[in-house]
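Trainee: next comes the sequence, and after it the predicted model I'd like to discuss.
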Amino acid sequence: MGRPQEFDKREVLEKAMALFWERGYTATSIQDLTTHTGLSKASLYNAFESKDGFFRAVIEHYIETRQKRRLERLKEASPGYDAIDTFFHELVQAKTERDRRLGCLLTNTAVELGPHVSYVEDRLSRAFNNVEDVFRQALQKGIEDGSISDEADIETLAGALSTAIQGIRVLARCGTDEASLQKTAETYLTLIPRP
């Protein structure tokens, strides 16, 4: 038997992520994955066991890279209100750039598979809850630094902002223009009471 093919796992996950992101889980075949990543079928199955295993690895990679990086910026930025404002404006800009109208891999997956695949439902629920937690922290920071009124209902606002993100991502994938999405983002931002 020959040696298993060696490969850069991060590079392969990035390529597979781009494919799943564009086509979705159902429309992506094993043949598509081997062609797009350069892996042989044997290497794919040795490393990930199945298409489902590969997809799970891609979801974890997305959460640990794309989502984590964006949320870290939100956590680190100050003051609290400005951090949230910047987050939404960057989100709209990123989702409406030319050739980037793919929405969000997690949101797309939730719509496609969420109700039917327990792993997806459970994992994405935790990922979305994490986003809500980071908004809670940013809102609390805003109250403490004086950029948000201390009368703000943090729980309700964190949920509303998290929901707004999903809506913006879906609308961006459907081709809604940047100006309209910015107005939507600004409408949600008006829910945050200022001092």
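Mentor: Structure received. Numbers count the residues shown, from 1 in each chain.

Trainee: from now on I want contacts and neighbour counts done on CA atoms only, so please keep to that.
Mentor: OK.

Trainee: figure out how far the strand or helix carrying residue 91 is from the centre of its chain.
Mentor: Here residue 91 sits within helix 80-96, counting by DSSP states H and E. Counting by C-alpha atoms, centre = their mean, to the nearest Å, helix 80-96 is centred 14 Å from the centre of its parent chain.

Trainee: for stretch 69-83, same thing?
Mentor: With C-alpha atoms, centre = their mean, you get 16 Å for stretch 69-83.

Trainee: then stretch 141-151?
Mentor: A distance of 27 Å separates the centroid of the chain from that of stretch 141-151, by C-alpha atoms, centre = their mean.

Trainee: would you mark the buried spots in it?
Mentor: 141-143, 147-150 (16 or more other C-alpha atoms under 10 Å).

Trainee: hold the first one in mind and look at this next one:
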Amino acid sequence: MAGKAERTRQHIIEKAAPFFNKKGYADTSLSDITAATGLTKGAIYGNFENKDELALAVFSYNLDRLAGGMLLAMQQQENAVDQLLAMIRYYRGVYQQVSVQGGCPVMNAAVEADDNFPALKVKVKGAVKNWTRTIARTIDTGKKEGSIRSQTDSGAMATLLIALIEGGLMLAKLADDAGPLQVTLDRAEKIIRTELEK
């Protein structure tokens, strides 16, 4: 069981997360955080050295929630093709929740951190690298089990699938409509079924 300090830290992260994802890392103020948590500035800074440390913890929290659901959906499938299709279904199903929470935390952080927050950029790059690796390993497993064509370039296909998912999320967020995401996810599913699956 977590101690009081850990519970307080987690409370701050959970309450601050929507602000960082919706308003951005630069525009989320300490006043936003104190209002959301009901804690004083001293209590916030008693748990985090500065706003950047909190922002990094919030990104990890938002990422874990999104990626954890995706991985769970994939792990419940028997073979690599079904795992990839489960990933696509996951993003179809989670769009409304992601949209209400301000959009994809990976994309939001990537855009904002590019030049302004090097430590966050490192975390975002790591997240995308891990996602790419997860998809590529799934494809490699599929090649070994015989469900995916052996000539498939696992890394390139992983990059393409991520680009379709993230691009669709961005366009859907801009349009305030899931339609663009459904188009890109339909294409990703078609690629899996026609270019990957044996």
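Mentor: Done, it's in. These numbers were taken from a predicted model, which means no experiment stands behind them.

Trainee: mind listing the strands for the first structure?
Mentor: Under the criterion DSSP state E, strands are not mapped anywhere in the first structure.

Trainee: and the helices in the second structure?
Mentor: Using DSSP state H, the helices of the second structure run over 4-23, 30-37, 41-47, 51-75, 80-100, 105-116, 118-145, 154-175, 179-191.

Trainee: okay, these in CSV with distance to residue 197 of the second structure next?
Mentor: Shown next, in CSV, are those (distance: least, C-alpha to C-alpha, whole Å):
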stretch, distance to residue 197 of the second structure
helix 4-23, 36
helix 30-37, 47
helix 41-47, 49
helix 51-75, 16
helix 80-100, 7
helix 105-116, 28
helix 118-145, 9
helix 154-175, 12
helix 179-191, 9
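
Trainee: quick one on the thing from earlier: dump the buried residues of stretch 141-151 of the first structure to JSON lines, plus distance to residue 116 of the first structure.
Mentor: Listed next are these as JSON lines, based on distance: C-alpha to C-alpha, whole Å:
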{"residue": "141", "distance to residue 116 of the first structure": "38"}
{"residue": "142", "distance to residue 116 of the first structure": "38"}
{"residue": "143", "distance to residue 116 of the first structure": "40"}
{"residue": "147", "distance to residue 116 of the first structure": "42"}
{"residue": "148", "distance to residue 116 of the first structure": "40"}
{"residue": "149", "distance to residue 116 of the first structure": "41"}
{"residue": "150", "distance to residue 116 of the first structure": "41"}
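
Trainee: so which of those is the closest to residue 29 of the first structure?
Mentor: residue 141 (45.2 Å; C-alpha to C-alpha).

Trainee: quick one: the nearest residue to the closest one once chain neighbours are set aside from residue 87 of the first structure, how far?
Mentor: Nearest non-adjacent residue to residue 141 of the first structure, counting by C-alpha to C-alpha, 6 or more residues apart in numbering: residue 80, 5.2 Å away. Residue 80 of the first structure is 11 Å from residue 87 of the first structure, where distance means C-alpha to C-alpha, to the nearest Å.

Trainee: who's more crowded, these two?
Mentor: Just comparing residue 80 of the first structure and residue 87: by other C-alpha atoms under 10 Å the higher neighbour count belongs to residue 80, 24 against 18.

Trainee: distance from the centroid: which residue in the second structure tops it?
Mentor: For the second structure, the largest distance from the centre (C-alpha atoms, centre = their mean) belongs to residue 42, which lies 30.6 Å off.

Trainee: mean shift of stretch 86-100 of the second structure relative to the first structure?
Mentor: Mean deviation of stretch 86-100 of the second structure relative to the first structure after superposition (mean C-alpha distance after the TM-score superposition for the first structure): 2.8 Å.

Trainee: how far does that stretch sit from its chain's centre?
Mentor: 11 Å.

Trainee: likewise stretch 110-118 of the second structure?
Mentor: Mean-position distance between stretch 110-118 of the second structure and its chain equals 16 Å (C-alpha atoms, centre = their mean).

Trainee: how about residue 101 of the second structure, nearest residue that isn't a chain neighbour?
Mentor: Closest to residue 101 of the second structure by C-alpha to C-alpha, 6+ apart is residue 18, at 5.9 Å.

Trainee: what's the neighbour count on the nearest residue to residue 151 of the first structure once chain neighbours are set aside?
Mentor: Setting aside the residues directly before and after it, residue 151 of the first structure is nearest to residue 193 in space (C-alpha to C-alpha, 6+ apart), at 7.4 Å. Residue 193 of the first structure has 16 neighbouring residues, counting by other C-alpha under 10 Å.

Trainee: with residue 195 of the second structure instead?
Mentor: 13.

Trainee: list the contacts for it?
Mentor: residue 149 (C-alpha atoms under 8 Å, 6 or more residues apart in numbering).

Trainee: relative to residue 39 of the first structure, how far out is residue 8 of the first structure?
Mentor: Residue 8 of the first structure is 10 Å from residue 39 of the first structure, by C-alpha to C-alpha.

Trainee: comparing the two, which shows the higher neighbour count?
Mentor: Between residue 8 of the first structure and residue 39, residue 39 has the larger neighbour count (other C-alpha under 10 Å), namely 18 against 7.
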